[in-house]
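Asker: Let me see the structure of the following:
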Amino acid sequence: MREIHNVDLNLVRVFVAVLEERGVTRAAERLHLTQSAISHALARLRETLGDELFIRGPDGMYPTPRALELAQTFKPALQQIEGAIAGNAFNPETSDMSFVVSTSDFLTATVIPDLLARIRRLAPSAGCWLRPLSELNITEELDRGALHVAIGVFGKTPSRFVREPLFSDQSAWLMRRDHPAAAGPFGLHALAAFPHVDILISDQRQPAGDATIEQGGLERAYITSNPRYIEGLLGAEGLVRKAGATVSHILAVPALLAATDMIAYVPLQFARRAARSLDLVWRDPPYHAPPFEISMLSHRTMGAHPAVVWLRQALMESAERYHREI
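Answerer: Just a heads-up that it's a prediction; the model follows:
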């Protein structure tokens, strides 16, 4: 029989991190440890439990049947232990919490700098891991506690999550200043005459060009424009939409537009910032385009932890400051 005194809590934390991240490198980043420390901890745990636990595969580390069995007990037990130790108090001045936030590169460049400044000022020992919104299954990451907050454009939301609005914005068509469509009437014929840059907010394959995608009951934005809607508008006039490029990073778009005759549908505040840094202009869409809302998503249960409550409040304040300045 294996003795419990041979297993310390840190080994369990490493086990859960490797299980969820499917790799030593990502687990090390999440726990702020070296890869060597993770590997050493795994070796100790393997020796203690008498099982290989993880097998290296082409896409990461795969748990053995024994590891999957242990996960059913280890994961909820670890959450309960951490919750009991944390209690109801959170002291940002002394906390070494590692916050995990998922969002787009645009928000990383606008709202997040103020958030990180707040964390450095108020919680100097805490850290923040920023994960790309486009690469994650948000519902899975929130459900298993690997993600504290996601920031983006969300629609229908399962009841186990809390969606809190941060700010709203309009959208505009961005192009270079000397573009043929930059002056004069801007209508559907202009939209059909020039190729569009499509900006994906999710890397998940979406066949029909819809503007949203559903993951585990959560509706989230898939692309900045609504290709199917625009194609319908153009089709009614006998026109055809042209896709000139597809990118996953909105911050790359201004340079692409400055060098070509392509146009892109982007948030208005992004268009204004881009116009200040490059020789670009924007035009209002020649069709009804309601504003969209940037929201913060957290798990109803795990998001109520005092540390996550503090993070959510800090994000609210950073978003408010950003919105005041634009």
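Asker: drop to CA atoms for contacts and neighbour counts, all remaining ones
Answerer: OK.
Asker: Closest to the centroid, which residue in the chain?
Answerer: Geometric centre of the chain, nearest residue: residue 133, 2.4 Å, by CA atoms, centre = their mean.
Asker: so who does it touch?
Answerer: Residue 133 makes contact with 102-104, 150-152, 201-202 under the criterion CA atoms under 8 Å, 6 or more residues apart in numbering.
Asker: Find the nearest non-adjacent residue to it, please.
Answerer: Distances taken as CA to CA, 6 or more residues apart in numbering place residue 103 nearest to residue 133, at 4.6 Å, with adjacent residues excluded.
Asker: all helices of the stretch 101-250 of the chain, in order?
Answerer: With DSSP state H, counting those that start in this stretch as the definition, the stretch 101-250 of the chain shows helices at residue ranges 105-110, 112-122, 138-143, 188-193, 227-236.
Asker: buried stuff in the first one?
Answerer: It refers to helix 105-110. Under the neighbour-count criterion of 16 or more other CA atoms under 10 Å, helix 105-110 has 105, 107-108 buried.
Asker: likewise the last one?
Answerer: Neighbour-count burial for helix 227-236 flags 227, 230-231, 233-234 (criterion: 16+ other CA under 10 Å).
Asker: Please give the structure of this sequence too, so both can be compared:
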Amino acid sequence: MNFKTLDLNLLRVFDAVMAERNLTRAAARLALTQPAVSNALRRFRESVGEELLTRATHGVVPTPFAEKLWPQVRAALDQLRAALDPGEFDPHRDAVSFRLAMADATAAVLLPPLIDHIEAEQALVNLRVIPLTTRDPRALVERGEIDVAVGYFPEAIAELVSQGAESALRHQRLNESEYVCVMRSGHPLAEGELTLDAFCQAHHLLVSFSGRPHGFVDQALASLNRTRRIVLTVNQFFTAGRVVARSDLLTVLPASFVVATGYQSQLVERPLPMPMARIHVEAMWHMRHDSVSAHQWLRERLVDASRPRPGVTIPASPHPDS
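Answerer: Presented below is the predicted three-dimensional model:
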């Protein structure tokens, strides 16, 4: 590839298509026609000498080469934007789209106050929320597929802390919670102290994005040489709340999420009969966004939206394998 003759506008098109995974949406984002986007992609493909995308049912799928190239292109474009337009972000004037990744429980409680902030400021901001189905969002953040991940990522955060300034990722604690045992009102175990024997003998529901039939609770039980029977594994906290409210299954949820299930009046919380670590909700983003004023504005609003309100705190999810 001859960089001297490369049309840098092609990088903007490539970035938009990689972000949207759809030519029509990318064209709308760039205020171009779809044929113009297709033509730009063809020219970029010819310039780099590698295939970039393959067609899919609902859009396009990047090739491994494109996936490897995109973070570098995105970082370069962000640096150019910051250098050429260093002015402060004006939410009333600047239309910006952000991609957030979080679990359903987190979104249910975090988004209403976040939208309240955006509406109150009459900000020209669009949010695209992507379901977070992994325990470790670092790859998503590094590749630029999302702007901010919000949730409980203990292993990832521990590694970032150990790496210190060497890491390209940044994080900020938003809130914290604890796990509790949840059951329907009127459950035989709803009254009195929940003992370890009773907990282990009961039937359980596990929330697991990975589909694995074990989680943190099972690790805690294993340390005590105990086990439990998991009858049902689901991948949504809302589903867990509904099923538990209508059955004799027990589940373990962040205490801050129970109110967000919509079934709080039908559920009973009990302290777990074994020690469990507290859950810390973190925001994670890439350092390339550190000095971008629009991203700084978003992170400030996330902090505001995460502040405790009467009866509500941010659910410490994901990391649902509990």
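Asker: and the residue nearest to the centre of the first structure, how far is that from residue 157 of the first structure?
Answerer: Summarising the geometry, the distance separating residue 133 of the first structure from residue 157 of the first structure, computed by CA to CA, to the nearest Å, is 16 Å.
Asker: again, but for residue 167 of the first structure
Answerer: 18 Å.
Asker: What of residue 15 of the first structure?
Answerer: 31 Å.
Asker: Which one of the two is surrounded by more residues?
Answerer: Summary of the neighbour comparison: residue 15 of the first structure and residue 157, criterion other CA atoms under 10 Å, with residue 15 having more neighbours (25 against 18).
Asker: what helix or strand is the closest residue to the more buried one other than its chain neighbours on?
Answerer: The shortest distance from residue 15 of the first structure to any residue other than its chain neighbours is 7.1 Å, reached at residue 42 (CA to CA, 6+ apart). With elements taken from DSSP states H and E, the one containing residue 42 of the first structure is helix 35-49.
Asker: average gap between that helix and the second structure?
Answerer: Here the mean offset of helix 35-49 of the first structure against the second structure after fitting is 4.8 Å, by mean CA distance after the TM-score superposition for the first structure.
Asker: need the next SSE after that helix, C-terminal direction.
Answerer: Going C-terminal from helix 35-49 of the first structure, and assigning secondary structure by DSSP H and E, you next hit strand 54-57.
Asker: how far is the following helix or strand past that following strand from where the chain is centred?
Answerer: Scanning forward in sequence from strand 54-57 of the first structure, with DSSP H and E defining helices and strands, the next element found is strand 60-63. Averaged C-alpha coordinates place strand 60-63 of the first structure at 23 Å from its chain's average position (CA atoms, centre = their mean, to the nearest Å).
Asker: What residues sit buried inside the following helix or strand past strand 60-63 of the first structure?
Answerer: Past strand 60-63 of the first structure, further along toward the C-terminus, the next helix or strand under DSSP H and E is helix 65-86. Buried positions in helix 65-86 of the first structure, judged by neighbour count with 16+ other CA under 10 Å: 67, 71, 74-75, 78.
Asker: Can you name every helix or strand that helix 65-86 of the first structure contacts?
Answerer: Using 3 or more CA pairs under 8 Å, 6 or more residues apart in numbering; DSSP states H and E as the contact definition, the elements that helix 65-86 of the first structure packs against are helix 9-21.
Asker: what's the helix it packs on packed up against?
Answerer: helix 24-31, helix 35-49, strand 60-63, helix 65-86.
Asker: For it, buried residues please.
Answerer: For helix 9-21 of the first structure, the buried set under the neighbour-count rule, 16+ other CA under 10 Å, comprises 11-21.
Asker: Taking their axis directions, that helix and helix 65-86 sit at what angle?
Answerer: An angle of 120 degrees separates the directions of helix 9-21 of the first structure and helix 65-86 when computed by axes from the mean of the first three to the mean of the last three CA atoms, to 10 degrees.
Asker: rewinding a little: the helix holding residue 42 of the first structure - contacts with which helices or strands?
Answerer: On the basis of 3+ CA pairs under 8 Å, 6+ apart, helix 35-49 of the first structure makes packing contacts with helix 9-21, helix 24-31.
Asker: That'll do, ta.
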